[in-house]
Structures are given as structure tokens and as C-alpha cells.
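Asks: attaching a predicted model along with its sequence, questions to come.
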Amino acid sequence: MKVAGVSYRSVWREADRVAIIDQTRLPFEFHTLRLSGCNEIAHAIRSMQVRGAPLIGATAAYGIALAMSDDASDANLQLAAELLRHTRPTAVNLRWAIERMTRRMQRIAPLARADAAWMEAEKIADEDIACNLSIGQYGLAVLRSIADKKGNVNVLTHCNAGWLATVDVGTALAPLYLAHDAGIPVHVWVDETRPRNQGLLTAWELSQHGVPNTLIADNAGGHLMQHGQVDLVIVGADRVTAAGDVCNKIGTYLKALAAKDCAVPFYAAVPSPTIDWNVHDALREIPIEERGAAELLTVQAMDAGKLIIHAQIAPDGTRAANPAFDVTPARLVTAIITDRGIAPASRQGLLDLYRKKVASA
């Protein structure tokens, strides 16, 4: 995607280093960083300088490449994998990318690992973009069908599932970009998504692309649905189970409940690596990341002097709980938009889609 007319990915290789966009400084400042070691990659993931399930998976793959460039031994491979695996527990793409990189490295001699690791990391990044473009095409058909009936499309989205959450293009936002580029009049209601306000990232990148959007408070979505101002909800996901349950940013479940009550279609848009075929009971089996209280008790803002500040918004001593994700049961999900097609949110629906694709490959 483009920022001020310049094309960027959210993570990319620069010689023997890895470059990222520091998302903790957005939307106020656009700043890139160069990372030179696996420890720096782990910090970037943990601190959410990079975030979004597909992006942290790709970034972790680059972290393995940096580790292999430094020391390609079996011992260092395992150390790097463990370091990265423990950065954030909920997104399945992280584990998937680390396991894929580890398997690839274990099949070749240490002397060949550095070059092979860079190649595999680049392949993972390129595949992510291809997946997202495919998701965009399938989702575009959904948006076009609505536009054909009523002329315009009002979409509500939660958190950030655009190009900043992936290597490029995005998952939930990919259909919106394609629809806008195709001349479909699409408008996006953007949840602010407390406590880290990732909705600001969504509003920023939509505006960069020229897509009309309106930022709303998290609790406004249900009201808009009740008054017919939302045609559909599209979210991303950090993990989708084999049964079609969707684990996504905290607050997603409440949006799905409101959508169900108001007969508004609710979609999750995910690349294939986000589907965890080994999880069957989302509430029991998916580890929900609990982040620090400071995220809830402070806000990041820009003061009158254009300086980024962190302001306390709660009295000293206030206790806070900060679960980062929740689970939306499959019964509340209209369908799951994947890079392989659109499937009903059910075990059979996902199996039928993936079996059909495998059989026709």
C-alpha cells in the first residue's frame, strides 16, 4: 500500500536487517525501524510495534532468518524459536510461521541455513500478500451484491485488519480497498477499539487510500445497526477454530451479538494459516493474552505542540483487567471469507471448502 505516494510493506528485508513500520507511533508519526537481531524482532512483536496475526507471523519468520545469519546451529535455532513463540500467545500465525521455518531449517545443513531462512521468510511474506488479494476478491463479491441492491455499502469493522496487520493489502479491509477501487460507493464505520485504539490505524490507512470512513466509539456500533446504518460487519481474526469460532480483538463478540439481533451479516476474513484445525473448543483451548493494566489506565495522544504524550485517565491505585481477545461462537458468524473461498462458519463448512480445494488442486 502507499503512504504519501510511496509503496510500503509492513515488514521487509533491507540487506542483512529487517525493516518495520513502528505502529506504536501511528497515526501521529510515520516512522520505520531497522532491526538487526532476533531479540529486537521479539521486542517489536511483544511491544506491538508490529501487530496483527499475519504480520507477526511473517515478522517472526524474519526473526528466524536473522538468528540463522548470526548463528545457524541447532541450539540457536531452538533458542530463537522459543523466544519468538512466547512473545504473544493468542495468534496462531505466529506459531505456524515459527514451526514452518524450524522444519525448513532442520532439513538442511547449518552452513546453508542463513540463505535458506531468508528465502523462506520472503516466501511467507509473499504468500501472505497473495492470500490477502484472494480474500479481497471473494469479499468484493459480497460487497458488490449489496451495492447492486441498494447502491452504496456501509461496513462496520473492529480493530485493524488492514495492510498494517498483514504484510500488505489486509484481510478484512482488502475487500473494501478493492470495492473502492472498482468504483463501489463504500463507507466504513471504524470502531476506536479500546484500549490500544487500533481503530485509529484503520482510519489512518483507509484515509491514505481515499476510502470514506467515520471513527466511532466502541459502544456506538449496536445503535448504528438498530437504525439500519450498517449493511455488514467484517472483522479479521487471530485464530479461527476447526468449528468456525472466531478469536479476535476484545469487543468482537459484542459486535457479533448486536449484528445477530439486528439481522446484520457478520463476516470474518482470514488467510488459511489463521485456521487452527487442532482447536475444537475455543473457550477452553485458546490462550487469551492478558496485557498490562497501563494500556487501560493511560492513553496516547498528541499535545498542542505536536508531541506524542501518554496521559493517565484513571485515579492512582485503580485496578484494571485487560484481556486482549475474545471468542465469537460460530453461531453468530454468517460466514468466513478465506483465500480459498467463502465457507459457512462450521466444521463441515470449512472442511467442505478445503477438501474441495485440495481435490481440485
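Replies: Good, I have the coordinates. Numbers count the residues shown, from 1 in each chain.
Asks: alpha carbons only for contacts and neighbour counts from here, please
Replies: OK.
Asks: quick check: closest non-adjacent residue to the residue most central in space within the chain.
Replies: Geometric centre of the chain, nearest residue: residue 52, 3.2 Å, by CA atoms, centre = their mean. Excluding the flanking residues, the one nearest residue 52 by CA to CA, 6 or more residues apart in numbering is residue 165, at 4.0 Å.
Asks: cool, and residue 41?
Replies: residue 63 is the one closest to residue 41 (CA to CA, 6+ apart), at 5.6 Å.
Asks: counting neighbours, what do you get for that neighbour?
Replies: 31 (other CA atoms under 10 Å).
Asks: I'd say it and residue 36 touch.
Replies: No: the pair residue 63 / residue 36 is not scored as a contact, 9.0 Å apart, by CA atoms under 8 Å.
Asks: related to what we said a few turns ago, thinking the residue nearest to the centre of the chain is in contact with residue 167, fair?
Replies: No: Residue 52 is not in contact with residue 167 according to CA under 8 Å; the separation is 9.6 Å.
Asks: hmm, back to that, before we move on, which element is the residue nearest to residue 41 in?
Replies: helix 53-70 (DSSP states H and E).
Asks: packing partners of that helix?
Replies: On a contact count with 3 or more CA pairs under 8 Å, 6 or more residues apart in numbering; DSSP states H and E, helix 53-70 meets strand 11-14, helix 38-46, helix 74-85, helix 92-106, helix 113-150.
Asks: structure two is appended below for comparative analysis:
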Amino acid sequence: MTEAIDYARYDRIRPIRWNGESLELLDQRKLPFVEEYMRCAGSDAVAMAIRELVVRGAPAIGIAAAWGVVLAARTVEAADGAAAAAVLEPALQRLNAARPTAVNLAWALARMRAALLIAGDDWRAVLEREAQAIETEDLAANRRMGELGAALIAPGSGVLTHCNTGSLATAGFGTALGVIRAGVAQGRIGKVFADETRPWMQGSRLTVWELQQDGIDATLIADSAASHLLKNGEVEWVVVGADRICANGDVANKIGTYQLAISARFHGKKVMVVAPSSTVDMATPSGDAIEIEERDPGELLGVNGGRTVAEGVRAWNPVFDVTPAALIDAIVTEKGVVERPDAEAMRALFGG
């Protein structure tokens, strides 16, 4: 019998807080040494927080944007939802433009728009209920994915994770880190490794800090040590999240995921992608059609504000890469697991 998960022990962090008047976002730029929430009183402040990585992680971005729509509604006078929708559309577009690759952002905004269009004179309350539902459903989905993903892992296995996919990137518990939390709780995961994830260091700043809060021992490695780790036999699974999953099973995720999948396949290890069904984009046929966000090259030229690279050197800073479905062993969503993903298997679970 599978051991029940003590969520009170393994699910302590909440990066998004709605207080009824404003949105409070845990400023992930300042972690792990400063735990400080940024107060957002309007939708443009939420868009800025998404763009500047105050809040990050595809599900968390979508949740924050939904609350941003609620804030935008505070400044609008309209008789019903359809009338309000026309006035609110520019604010929705500004939120949508904040991070183009994460499909959850557009998904959450589309859901808020759809709820608004059929709302009556209580449209503000409808928007608030919809935003709360998006957040609540994400937490439930993460817990479900944790159990489904952990069930694929043999007891005592070692895992390697990339970037941050935990409570900080979601409503709580996490996607890939949710699988790791569930796997540790059930005794299926014996060792956890996390790589630094340059240049924003989400692994070293966020992931190992998160796991530490829950009493889960994790070992940090340099990004460039991953292949050596996979070779030495301490890891059976690479477990990662996703920012977009295509109709053929290709996956866009934090830059560096692709090379981990290549190395895992070479060394006979497995790759698990964990993401809610809101990350699945059946309208995008393959990874070739994904817009890959590029950030300021200056992020590569220094550390903590101090320049480490000679003047005049150019840098290229793509934020995501695309891992082909052929390198993925399992895609785990709250709707179920797609093993050895391809277009047919994706359609079977998610439809056309």
C-alpha cells in the first residue's frame, strides 16, 4: 500500500498570496537570504513582477496573471462582463506580453476572459472566483502529479532535477519537485541532486532552499557536472518541469533541459517531465513552432552585479530550449501519464 503523504510537512511554501485587496508575491530574486513579499496593487505591477522574475515558473505566472485581471477590474465601471471585457483587454494583453513562452500565462488569461464574457452584473466577483479556482486547482493537480510521478520511480532511486519546479513555481507542492516530495515521503527516492541552473541560479538559490525547508536532503552540483553524475550510477531519473508541451510531445523548458535529456539517454537513464495539463498546447504541433524567449545578454556577463567578463564580449541568452519527445520517457500531468510520448499518445489523453 502506498504511504500517504504528509502535506503539512512537505508543502510549507506559498509564493502567491491574495489578501482581498492586493496580490503579494514572494520576491524570488532575493531568495534564499531574504524572504520578502512584493505588494502589487494593479495589473501593470503584476506584469512587471512576471517580467522581472519576482514570480516565476509557468503555473505561478498564470496564477499571478489571473489575480492581475482581478486587480485591473478595480478601475473599470461596466454594467456586465461583456462590457468590462472590452475595457480590460489592453490590461490582459500587457499581462500576456510579460513572458511569451510559458503557455500557462495565455491559458489563464483566456480562462479569465471566457468567465468574464458570460458574467452578469456580478462580473467582478466572477473574476475573483475564477482566479481563486485557478490557484486551488493547480495545488490539487500538483499533489495528484506527485503521486502519479512517484509511482514510476523504483524504491531507493536517485533523481536529478533542473531549475525550480516546486512550491515557488506553482500554487504549492510543485510539479517536478512535487514528484520528488512525494517520492521522498514514500521512500522511493533515496538521493536528490539539483543543478545550479545558470544564469539565474534557480537550482542553487531556490530548489535546494525549498527542499531544505521541508527537511529533504539535496546535493547541489554545477550544471557542467550533470553528465558525470549520470555516468556514475547515482541517478536513475532526470525529473523536470515544462513551460510548454506540444501536440507531438516535444517540451520547452528551462535552458539546459535538452542537454540533460541527451546525456540521460546516452547513459541509459530516464527522463520525466511533470506539468499540469494547462501546460499542454495541442495547437502547437511541435517544438519548432515555439517562440523561445531571449533575455538581456548582460545576465551572463556578471554575478551579483559585478562584471566577470571582459568589455566588448557578446553573449547569447536564450531562456528555454526544446527537448524532442523521442528523448522523454514519461510526461506526467494530473490527467494521467503519457509514456514514450508521440502525437498519437498525446491525442489519446488530451484530444485534438
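Replies: Yep, that arrived. Owing to the predicted nature of the structure, the values given are computational and were not obtained by experimental measurement.
Asks: where does the TM-score land?
Replies: TM-score of the superposed chains, computed with TM-score structural alignment, normalised by the length of the second structure, equals 0.92; 339 aligned residues with a CA RMSD of 2.0 Å.
Asks: now mean neighbour count too, for the helices and strands packed on helix 53-70 of the first structure, in CSV please.
Replies: Shown next, in CSV, are those (neighbours: other CA atoms under 10 Å):
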stretch, mean neighbour count
strand 11-14, 18
helix 38-46, 21
helix 74-85, 17
helix 92-106, 20
helix 113-150, 19
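Asks: would a markdown table of these with distance to residue 260 of the first structure be doable?
Replies: Output for those, formatted as a markdown table (distance: least, CA to CA, whole Å):
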| stretch | distance to residue 260 of the first structure |
| --- | --- |
| strand 11-14 | 36 |
| helix 38-46 | 34 |
| helix 74-85 | 35 |
| helix 92-106 | 27 |
| helix 113-150 | 18 |
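Asks: quick one: closest of these to residue 313 of the first structure.
Replies: helix 38-46 (23.5 Å; CA to CA).
Asks: tell me the counterpart residues of that closest one in the second structure, please.
Replies: Across the second structure, the stretch matching helix 38-46 of the first structure (TM-score structural alignment) is residues 43-51.
Asks: how far apart are that stretch and its match in the first structure?
Replies: In the superposition with the first structure, the average deviation recorded for stretch 43-51 of the second structure is 0.3 Å (mean CA distance after the TM-score superposition for the first structure).
Asks: how about residue 71 of the second structure: what's its closest non-neighbour residue?
Replies: residue 42 (5.2 Å).
Asks: which position in the second structure pairs with the residue nearest to residue 41 of the first structure?
Replies: In the second structure, residue 63 of the first structure lines up with residue 68, judged by TM-score structural alignment.
Asks: please apply the same query to residue 172 of the first structure.
Replies: By TM-score structural alignment, residue 172 of the first structure lines up with residue 176.
Asks: any idea how many residues pack against the corresponding residue of the first structure for residue 267 of the second structure?
Replies: Counting by TM-score structural alignment, residue 267 of the second structure corresponds to residue 262 in the first structure. Residues lying near residue 262 of the first structure (other CA under 10 Å) number 17.
Asks: contacting residues for residue 262 of the first structure?
Replies: 225, 226 (CA atoms under 8 Å, 6 or more residues apart in numbering).
Asks: one step back: distance of the match of residue 172 of the first structure from residue 144 of the second structure?
Replies: For residue 176 of the second structure, the distance to residue 144 of the second structure (CA to CA, to the nearest Å) stands at 12 Å.
Asks: go on, residue 237 of the second structure?
Replies: In terms of CA to CA, residue 237 of the second structure sits 19 Å off from residue 144 of the second structure.
Asks: now swap in residue 193 of the second structure and tell me
Replies: The gap separating residue 193 of the second structure from residue 144 of the second structure is 23 Å, by CA to CA.
Asks: kindly report the same for residue 223 of the second structure.
Replies: 29 Å.
Asks: now the alignment partner in the second structure of residue 335 of the first structure, nearest residue through space, not along the chain?
Replies: Under the alignment (TM-score structural alignment), residue 335 of the first structure maps onto residue 330 of the second structure. Using CA to CA, 6+ apart and skipping the chain neighbours, the partner closest in space to residue 330 of the second structure is residue 339 (4.3 Å).
Asks: residues in contact with the one you found?
Replies: Residue 339 of the second structure makes contact with 329, 330, 331, 345 under the criterion CA under 8 Å, 6+ apart.
Asks: just the ones of those residues in strands?
Replies: 330, 331 (DSSP state E).
Asks: which one of the contacts of residue 339 of the second structure has the most neighbours?
Replies: Counting neighbours by other CA under 10 Å, residue 331 leads the contacts of residue 339 of the second structure with 27 neighbours.
Asks: what about that one, distance to residue 177 of the second structure?
Replies: Distance from residue 331 of the second structure to residue 177 of the second structure, by CA to CA: 14 Å.
Asks: list of residues touching stretch 248-259 of the first structure?
Replies: The contact list for stretch 248-259 of the first structure, computed with CA under 8 Å, 6+ apart, reads 158-159, 193, 218, 221-222, 225, 233, 235-239, 265-266, 323-329, 332-333.
Asks: sitting in strands, which of those do you find?
Replies: Those of the contacts of stretch 248-259 of the first structure mapping onto strands are 233, 235, 239, 266, 325, 326, 327, 328, per DSSP E.
Asks: who's in contact with the corresponding residue of the second structure for the second one?
Replies: Matched to the second structure by TM-score structural alignment, residue 235 of the first structure sits across from residue 240. Under the criterion of CA under 8 Å, 6+ apart, the neighbours of residue 240 of the second structure are 161, 162, 163, 165, 176, 257, 271, 272, 273, 274.
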